[in-house]
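> this is a predicted model, with the sequence first.
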Amino acid sequence: MAVVIVALAPGCTRSAPSPPAASPPSSPASASAATSPGPGLVVLTDVDPRIRTDIRYATAHNFVGRPVAGYPEPLCLLTRRAAEALRRVQDAALARARSLKVYDCYRPQRAADDFVEWARQPGEQRMKAEFYPRVAKSELFDEGYVGAPTAHSRGSTLDLTLVDVPTPTQP
């Protein structure tokens, strides 16, 4: 059983304008910031290594079909407060033979800019069948599936699900 929890941060809406103009490219200094936690951010697995992560934007297995700019490593970066809250939720989930599985956490602006650039290539749809089969690529921003700017850039928004934890078999 998988449960997907979706929450919109204050000020966010399901209907966003079409892709905005991309921001100027990030400097090399900001690119390295994605590899190590910035001020106020921690690596989730340092706070709770029991939480499963599958940070797909660092891989080619995502809706754009390639690693996304700003994700040099598959790390879940969050504010300490958010990471500690997830630890408490994980405690409750494990008590019910479930575990949190996180797909995305802090998202650097470079990534949001990369999504905008990808959206401007209407012919690039090789991942459509797997990741957005019932939505036209041109509608992904308007329908709220992708946003720029994004609440993920604050470090307290994440994409997650619950997964079953296999129970050990009795001998």
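Right, received. Where do you want to start?
> CA atoms for contacts and neighbours, from now on please.
Will do.
> how many other residues sit next to Pro168?
For Pro168, the neighbour count with other C-alpha atoms under 10 Å is 6.
> helix/strand/coil for it?
Under the three-state scheme (DSSP: H, G, I helix; E, B strand; the rest coil), Pro168 adopts coil.
> let's bring in a second one:
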Amino acid sequence: MAKIPSEFISLSETCPNIIIQSDYSTVKNFTGEIVRGYKKTAAYMAKAPAKALGEVQKVALSRGYNLKIFDGYRPVKAVEFFQEWAKRPETNPEIKAHYYPTFSRLDLFEQGFIAKQSSHSRGAAVDLTLVDLKTGKELDMGSHFDFFDERSNTDSKSITEEQKKNRMLLKELMEGKGFKNFSQEWWHYSFKPEPHPDQAFNFDVE
């Protein structure tokens, strides 16, 4: 069992049967590398938001959906890794085309898609989507996780009505339990008020 600060808890404990897809613990992410600080597929949050997310899951399950988590707590060392990556030359056009086709690496920070100081590191933020219990498939949100483009803006005009409806369903579920959406990314939610607004953490996800 991983040693984590007493202020944190695994989402597997507060959200039974939740789906965790930790792309940052693999090379299948926008950097093309295993992200520093991610040792395995796991997700943690500070206790208050983790428990609130458990309440979101209960409501979602009652309506025929499960939650899929892409990222919860994010170590400071991972945020630093992203900043180092952004300063390196572009080396993989396929990855760029898949994740950030219209921006440079540094643009991702300047445009606000990646934060230099992240609420993820304070244990208050989560990146997630909804999965249909009947089909086992993610709802069509109009873009994939970490697709850095206008189409990922929650209120994007470049998506279909069905995709907008799915985004609004996720937003309704999350905001009903104290989370606030980051308007540039349909998948990103932060719990308010943050339990540790002035403290960033740096333990590994393991």
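Nice, I can see it. Owing to the predicted nature of the structure, the values given are computational and were not obtained by experimental measurement.
> show me where the second structure has strands.
Under the criterion DSSP state E, the second structure contains strands at 8-10, 19-20, 44-46, 65-71, 125-132, 179-181, 188-191.
> in a markdown table: these, plus mean neighbour count and distance to Leu108 of the second structure.
Shown next, in a markdown table, are the strands of the second structure (neighbours: other C-alpha atoms under 10 Å; distance: least, C-alpha to C-alpha, whole Å):
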| stretch | mean neighbour count | distance to Leu108 of the second structure |
| --- | --- | --- |
| strand 8-10 | 19 | 29 |
| strand 19-20 | 19 | 25 |
| strand 44-46 | 26 | 24 |
| strand 65-71 | 22 | 18 |
| strand 125-132 | 23 | 17 |
| strand 179-181 | 21 | 18 |
| strand 188-191 | 24 | 15 |
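> could these go into TSV alongside distance to Gly37 of the second structure?
Formatted as TSV, the strands of the second structure follow (distance: least, C-alpha to C-alpha, whole Å):
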stretch	distance to Gly37 of the second structure
strand 8-10	16
strand 19-20	17
strand 44-46	13
strand 65-71	12
strand 125-132	17
strand 179-181	25
strand 188-191	20
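> nearest to Thr26 of the second structure, out of the ones you listed?
Distance to Thr26 of the second structure, taken as C-alpha to C-alpha, is lowest for strand 65-71 among the strands of the second structure, at 11.9 Å.
> quick check: the gap between Asn14 of the second structure and Ala50 of the second structure.
To be clear, residue 14 of the second structure is Thr; Asn isn't right here. Using C-alpha to C-alpha, to the nearest Å, we find Thr14 of the second structure at a distance of 6 Å from Ala50 of the second structure.
> noted, bye for now.
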